[in-house]
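Q: Mind looking at a prediction? Sequence and model below.
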Amino acid sequence: MKGILFAILGGACITLQGIANTRISGSIGTWQAATLTQFTGFIVALIILMCVGAGKWREFQQVKPLYLAGGSFAAIIIFSNVTAIQQIGVTLMVSMLLIAQLGMTVIMETNGFFGLKKQKISGAQLIGIGMMISGVFLLKG
């Protein structure tokens, strides 16, 4: 249940962030908005870290360098979301984002990328993804 609530919170924040970034980019530019968002996100994460405790900083050296680049994807995510919202609107952007996430997840899990346990995709899951894609066409009108 806790995981579901965090997923809902994350999804809501992605939408709110996309709209806020689009408004910011209209005033100062898309990469400027991405930079500002990354900076404020860093500050908030740092404040939360200071409140909840230091954690396992000594284990930092054990993290694979490829995984350390994960945060850099956020700049691309912000730029892509802002540009997509400006071009196709929030609803269609979020729909396409979810389909892209599912598609990438299927590729990663079926191949065991990034140390994930290999998973087989079922027919029901493929039908579900197909229904989501169909839903995007209905939303697009």
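A: Structure's in. What do you need?
Q: from here on, contacts and neighbour counts on C-alpha atoms
A: Noted.
Q: quick one: the helices in this protein?
A: For the chain, the helices defined by DSSP state H cover 2-28, 30-52, 65-68, 73-88, 90-111, 123-140.
Q: May I see the buried residues of the shortest one?
A: Spelled out, that is helix 65-68. By neighbour count with 16 or more other C-alpha atoms under 10 Å, helix 65-68 contains no buried residues.
Q: ok so, going back, Throw the helices of the chain into TSV and include distance to residue 117, thanks.
A: Shown next, in TSV, are these (distance: least, C-alpha to C-alpha, whole Å):
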stretch	distance to residue 117
helix 2-28	19
helix 30-52	29
helix 65-68	17
helix 73-88	23
helix 90-111	7
helix 123-140	17
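Q: nearest to residue 59, of those?
A: helix 65-68 (12.8 Å; C-alpha to C-alpha).
Q: what helices or strands is the closest one leaning on?
A: Of the remaining helices and strands, none touches helix 65-68 by 3 or more C-alpha pairs under 8 Å, 6 or more residues apart in numbering; DSSP states H and E.
Q: so residue 30 sits right up against residue 80, yeah?
A: No: using C-alpha atoms under 8 Å, residue 30 makes no contact with residue 80, being 9.3 Å away.
Q: the more surrounded of those two?
A: Using other C-alpha atoms under 10 Å as the criterion, residue 30 and residue 80 rank with residue 30 on top: 21 against 17.
Q: ok, structure two:
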Amino acid sequence: MYMFFYLLLAIIGGTCIGFQAGINGVLGKRIGVIEASFVSFFIGTIILLLLVIFAGKGNILNVTNVSKWQLLGGALGVAYVSIMVAIVPKIGVASAITAVIVGQLLISVTLDHFGIFTNQRIPIDWYRISGLCLLLVSLLLIFKGNIKWF
């Protein structure tokens, strides 16, 4: 039962990313790519600050004790949001999100195979390779709808 709940939460998270990409794409056309990325992160920062203050259970001061590479998540988030703000108006939400999913799964399968960030190695097998190939086909089919041949 818990696994279904976690899967449902992941699907909800994915819908948030889809909405975020569309909304930020429109915002980027109105105020600029970097400016829209800044506004998005600023609003997110305010919300997270309130969550840390009122619902946080950890110790944010421990951030000084972590390896510096563990702080790269914020920079990667900036890259992701800025890229999405720039490309969604050009290729659409569906193509952009499908391409993001392809990138996420390619790196995720690689990280699993080598056991990076986890204690468990999950080797690449034909099931995963087949899934990646089918996903690439889906990207091509979804993106093909963007191309006006005539």
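A: Noted; the coordinates are in hand. Every value quoted in this text rests on a predicted model; they were computed, and no experiment measured them.
Q: mean shift of stretch 130-137 of the first structure relative to the second structure?
A: In the superposition with the second structure, the average deviation recorded for stretch 130-137 of the first structure is 1.1 Å (mean C-alpha distance after the TM-score superposition for the first structure).
Q: what does that stretch contact?
A: Outside stretch 130-137 of the first structure, the residues that touch it by C-alpha atoms under 8 Å, 6 or more residues apart in numbering are 92, 95, 96, 99.
Q: Same question for stretch 76-94 of the second structure.
A: With C-alpha under 8 Å, 6+ apart, stretch 76-94 of the second structure has contacts from 18, 21-22, 24-29, 33-34, 36-37, 41, 96, 142-143, 146.
Q: Onto which residues of the first structure does that stretch map?
A: On the first structure, the counterpart of stretch 76-94 of the second structure by TM-score structural alignment is residues 73-91.
Q: in that stretch, what counts as buried?
A: Quick answer for stretch 73-91 of the first structure (16+ other C-alpha under 10 Å): 75, 78, 79, 80, 81, 82, 83, 84, 85, 86, 90.
Q: rewinding a little: can you select the buried ones from the contacts of stretch 130-137 of the first structure in ChimeraX?
A: Of the contacts of stretch 130-137 of the first structure, the buried ones can be selected in ChimeraX as follows, counting by 16+ other C-alpha under 10 Å:
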select :92,95,96,99
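Q: can you put the contacts of stretch 130-137 of the first structure in CSV and add distance to residue 63 of the first structure?
A: As requested, the contacts of stretch 130-137 of the first structure are exported to CSV (distance: C-alpha to C-alpha, whole Å):
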residue, distance to residue 63 of the first structure
92, 36
95, 32
96, 31
99, 29
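Q: Between which two of the contacts of stretch 130-137 of the first structure is the distance greatest?
A: 92 and 99 (10.6 Å).
Q: Aligned to residue 134 of the first structure, what sits in the second structure?
A: Aligned partner of residue 134 of the first structure by TM-score structural alignment: residue 137.
Q: And for that match, the neighbour number?
A: Other residues close to residue 137 of the second structure by other C-alpha under 10 Å number 12.
Q: cool, residue 119 of the first structure as well?
A: For residue 119 of the first structure, using other C-alpha under 10 Å, the count is 13.
Q: And for the one 3 residues further on?
A: Look at residue 122 of the first structure: counted by other C-alpha under 10 Å, it has 9 neighbours.
Q: Return the residues in contact with it.
A: Residue 122 of the first structure neighbours (C-alpha under 8 Å, 6+ apart): none.
Q: where does residue 116 of the first structure sit relative to residue 73 of the first structure, distance-wise?
A: 19 Å (C-alpha to C-alpha, to the nearest Å).
Q: With residue 131 of the first structure instead?
A: Taking C-alpha to C-alpha, one finds residue 131 of the first structure at 28 Å from residue 73 of the first structure.
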